[in-house]
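Asker: Got a sequence here, can you build the structure:
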Amino acid sequence: MRVEEFDYYLPEELIAKYPAQPRHSARLMVLDRKDKSIKHDIFWNLPLYLQEGDLLVFNNTKVLPARLYGKKPTGGKVEVLLTDYINKHEWYGLVGGKGIKPGLVIEVAQDLRVEVLEQVEKAKFRLRLLSEDPLKALDKHGKIPIPPYLKREEEAIDRVYYQTVFAQVEGSTAAPTASLHFSEELLQRLEDHRIKKTFVTLHVSYGTFKPVKVSNVEEHRVDPEYVKVPKETVELIKETKEKGKRVVAVGTTVVRALETAGYEPYEGWTDLYIYPGYDFKVVDALITNFHLPRSSLLFLVCAFGGKDFVLKAYEVAVKERYRFYSYGDGMLIL
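Answerer: This next block holds a predicted model:
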């Protein structure tokens, strides 16, 4: 399959620069794979498309303020973007500036320095955070790494809205965006409809958004990301399936976590790359945002919803002026 088959036209004004407020007021496109119908609604009405006993699976990762500004011992300015969680002290990251090499220590603040351990790729390095409490120091001195296509600096609103309401496990450098639409009120409404929920953890890294630079879809690779699918989640999935109900993945990261684990608890790393032709083992329905053209995220959505149907839905979304990307609207694929 050629990568250009996953291209589509998007006017720049449809890229959402700011989140919908309240979260659940974002638009929801509902795709039915059986009859190929497309309906238009909002996230608040999501319970109307699900059934009692269906199971929503969320990613409870927490976005860290992973963009740091510091200086070298010579006084030269350096920007560091932590991209891949290894542990709370060690990360992979992109370092901008001249003369970046192993052994360099970048001072961000009195209580936070960054040591360059090794060069991995051209501007990507393995880094150590030198701090008594790295996560606390990041929270204090870092900036939320909002996507570059927003074409603006971090604002106070991003600290709240570029984070899910149930974010718990620190380690992501980007939000699991499908979950951003879920307010406390919507979660309560789903519970009132007896729709169940559970969690996995996948720390979203640069690898999720890595540009596809090959011509053939099959040749692309995604970088490994930390994932945990706990025992209680696996038990709930099995119970849901036994009752003939659906496992609804909220976001592409949840799909990759569940399909990596199968029906066993799992903690480790995943580089599972899903594109059309993949045979889904666990996921029955998917909630996801509108993704960039030619991206591995769009390949995954096309694998689940059917390439022609999903790309047709994207055309409809442009025509109906849906909002795209991280702060944009979403779709439910049944």
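
Asker: Only C-alpha atoms from now on, for both contacts and neighbour counts.
Answerer: OK.

Asker: and residue 84, that one's in a helix?
Answerer: No. Per DSSP: H, G, I helix; E, B strand; the rest coil, residue 84 lies outside any helix segment and is strand.

Asker: tally of neighbours for it?
Answerer: By other Cα atoms under 10 Å, 25 other residues sit near residue 84.

Asker: Check whether residue 77 really touches residue 71, as I assumed.
Answerer: Yes. Contact criterion Cα atoms under 8 Å: residue 77 and residue 71 qualify, at 4.5 Å.

Asker: and stretch 130-142, which residues are buried?
Answerer: Residues 130-131, 134-135, 137-138, 141-142 are the ones in stretch 130-142 that count as buried (16 or more other Cα atoms under 10 Å).

Asker: What of stretch 275-294?
Answerer: Buried-residue list, stretch 275-294, by 16+ other Cα under 10 Å: 275-276, 282-294.

Asker: Mind jotting down where the helices sit in the chain?
Answerer: With DSSP state H as the criterion, the chain has helices at 134-141, 156-161, 184-192, 206-209, 231-242, 252-261, 296-305, 307-319.

Asker: residues in contact with the first one?
Answerer: In this case it means helix 134-141. Here helix 134-141 makes contact (Cα atoms under 8 Å, 6 or more residues apart in numbering) with 64-66, 68, 88-89, 108-109, 111-112, 131, 170.

Asker: one more, for comparison:
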Amino acid sequence: MHTNPKNLAIKDFVYELPDERIAKFPLPERDQSRLLYCRNHTIADHTFQDLPELLPAGSLLVFNNTKVVQARLIFRKPTGGEVEIFCLEPVKPHREVQLAMQQTRSCTWKCLVGNNKRWKEGPLKIFFEGGVVTAERDAQQDGHFLIRFTWTPAELTFAEVLERCGRLPLPPYLNRELTPEDRTRYQTIYARNEGAVAAPTAGLHFTDNVMNALQTRGIASTYLTLHVGAGTFKPVKADTMEAHEMHAEQLMVSRQVVAQLQQHLGRPLIPVGTTSMRSLESLYWLGALLLLQPDLRPEELHITQWLPYDTKTPPAATEALQTLLDYMDRHQTEHLHASTQIIIAPGYTFKLCNGLVTNFHQPESTLLLLVAALIGEDWKKVYRHALDHDYRFLSYGDSSLLLP
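Answerer: Next comes the predicted model:
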């Protein structure tokens, strides 16, 4: 039975993070970052290149192959002032990120607008080589706007428009201007499906060398997609978690991968990053949900924040995954699309994951709660060790392998 994290106080998940410990820039070589290894309450220092040897034999690593899009658009007004539009998520004609990125001619997105007061009326334009993109305000909702984009040449996809005009959205806490190397270094080497506005940062340490070493060691790997939203940086403002609303993120997985996960049950399943972990656990809960409501339509596949804690008798993992496979067969689809608001916090019982590769997260964040759910009170020991031994923190920082 789950104990419910609704009553957790976020102030219990705080530690002192001096600004100079935040890695402002990536290291010259991705796999030269440090790796804190925590297994059975014991901590050891390594470099990331050692990961293949440290993983339990027979592990399956699960990677998130989302790709960060250049979601920041800087429009200059005729008078010279700047208005920044930050694309958060698509609204129409498609809500699904994959489809929205392939949209041509025009689309509407939910956006944040910087310097909105300067935008008196009328459309804004960005001219680029061979074309122009225009932004118009459709509506204002709490804290954000619906912005309608139109562009020429009309046959360009929205992904291509962002690629030509947009800027990479670096995490706010880096507090610096973009450099040319951010374009490559703030993407994983296996990034494929465009749609994230933040990188799945645990994956930033992987190089071809590390990937080859994994294969040599017989460590299998597989990929799913969770489009990381800006909500990943949303600080917890509420005193207890019950009042914190988790952001929703879009998840995509192939039938082949669900089958692979099912076949691997009983052996170590290790997500690379908190987004992969959220995805894997959400897949289990989707199966549990479909077991109770087999007639849900594909667009109703959504895991709410507290579903795992409100479920009285959760099914076995193999049954949950089989239910997903059966659902995909009934709907004759090779890819499952869903959204998830799952919160993984102390009191959560893991259904699929047996460990985690992850960076060091901000105090009072839902990502730190997830780490604490996995390794319990050891999180304090791990973070104390990292602070005492000069580990680098956050997106461009060092890594850890946590095996409870």
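
Asker: How close are the two chains, by TM-score?
Answerer: Overlay of the two chains. TM-score (TM-score structural alignment, normalised by the length of structure 1): 0.93; 328 aligned residues with a Cα RMSD of 1.9 Å.

Asker: start and end residues in structure 2 for stretch 220-232 of structure 1, please.
Answerer: Against structure 2, the aligned range for stretch 220-232 of structure 1 is residues 244-256 (TM-score structural alignment).

Asker: who touches the matching stretch?
Answerer: By Cα under 8 Å, 6+ apart, stretch 244-256 of structure 2 touches 96-97, 223-229, 231-232, 236-238, 279, 305, 325, 328, 333-343.

Asker: Swap in 7 Å and give it another go.
Answerer: Residues outside stretch 244-256 of structure 2 that contact it (Cα atoms under 7 Å, 6 or more residues apart in numbering) are 224-229, 231, 236, 238, 279, 305, 325, 334-341, 343.

Asker: The residues you listed in strands, which ones?
Answerer: 224-227, 335-340 (DSSP state E).

Asker: now, the most widely separated pair of those residues?
Answerer: 335 and 340 (15.9 Å; Cα to Cα).

Asker: which one of those two has more residues nearby?
Answerer: residue 340 (24 against 15).

Asker: Map the more buried one onto structure 1.
Answerer: Per TM-score structural alignment, residue 340 of structure 2 is aligned with residue 270.

Asker: cool, residue 372 of structure 2 as well?
Answerer: Match for residue 372 of structure 2 (TM-score structural alignment): residue 302.

Asker: go on, residue 214 of structure 2?
Answerer: In structure 1, residue 214 of structure 2 lands on residue 190 (TM-score structural alignment).

Asker: ok, the nearest residue to its match once chain neighbours are set aside - how many residues close by?
Answerer: Spatial nearest neighbour of residue 190 of structure 1, excluding adjacent residues (Cα to Cα, 6 or more residues apart in numbering): residue 47 at 5.7 Å. Neighbour count of residue 47 of structure 1, defined by other Cα under 10 Å: 18.

Asker: what do you get for residue 212 of structure 1?
Answerer: So residue 212 of structure 1, with other Cα under 10 Å, has 17 neighbours.

Asker: looking at it, it is touching residue 292, isn't it?
Answerer: No. Using Cα atoms under 7 Å, residue 212 of structure 1 is not in contact with residue 292; the gap is 10.8 Å.

Asker: Pull up the distance across stretch 163-181 of structure 1, start to finish.
Answerer: 10 Å (Cα to Cα, to the nearest Å).

Asker: what's the matching range in structure 2 for that stretch?
Answerer: Mapping stretch 163-181 of structure 1 onto structure 2 (TM-score structural alignment) gives residues 187-205.

Asker: now for residue 209 of structure 1: what does it line up with in structure 2?
Answerer: By TM-score structural alignment, residue 209 of structure 1 lines up with residue 233.

Asker: and the gap between its match and residue 365 of structure 2?
Answerer: Taking Cα to Cα, one finds residue 233 of structure 2 at 8 Å from residue 365 of structure 2.

Asker: what does residue 269 of structure 2 give?
Answerer: Counting by Cα to Cα, the gap from residue 269 of structure 2 to residue 365 of structure 2 is 24 Å.

Asker: More neighbours: the two, which one.
Answerer: Remark: of residue 269 of structure 2 and residue 365, residue 269 carries more neighbours, 24 against 18, as counted by other Cα under 10 Å.

Asker: which residues does that one contact?
Answerer: 59-61, 352-354.

Asker: residue in structure 1 matching it?
Answerer: Using TM-score structural alignment, residue 269 of structure 2 pairs with residue 247 in structure 1.

Asker: okay, the helices of structure 1 in TSV with distance to residue 8 of structure 1 next?
Answerer: Shown next, in TSV, are the helices of structure 1 (distance: least, Cα to Cα, whole Å):
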stretch	distance to residue 8 of structure 1
helix 134-141	37
helix 156-161	27
helix 184-192	32
helix 206-209	17
helix 231-242	35
helix 252-261	20
helix 296-305	11
helix 307-319	8
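
Asker: how about these, which one is nearest residue 35 of structure 1?
Answerer: Closest to residue 35 of structure 1 of these, according to Cα to Cα: helix 307-319, at 10.7 Å.

Asker: in the closest one, what's buried?
Answerer: 307, 309-311, 313-314, 317-318.

Asker: could the residues you listed be laid out in a markdown table, adding distance to residue 185 of structure 1?
Answerer: Shown next, in a markdown table, are those (distance: Cα to Cα, whole Å):
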| residue | distance to residue 185 of structure 1 |
| --- | --- |
| 307 | 34 |
| 309 | 32 |
| 310 | 29 |
| 311 | 32 |
| 313 | 28 |
| 314 | 28 |
| 317 | 26 |
| 318 | 29 |
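
Asker: Between which two of the residues you listed is the distance greatest?
Answerer: 307 and 318 (16.8 Å).

Asker: So for structure 2, the centremost residue is which one?
Answerer: residue 228 (3.4 Å; Cα atoms, centre = their mean).

Asker: surely that one meets residue 201?
Answerer: No. Using Cα under 7 Å, residue 228 of structure 2 is not in contact with residue 201, being 10.3 Å away.

Asker: Is there a neighbour count for residue 139 of structure 2? I'd like the number.
Answerer: The burial count for residue 139 of structure 2: 11, using other Cα under 10 Å.

Asker: Alright, that wraps it up for me.
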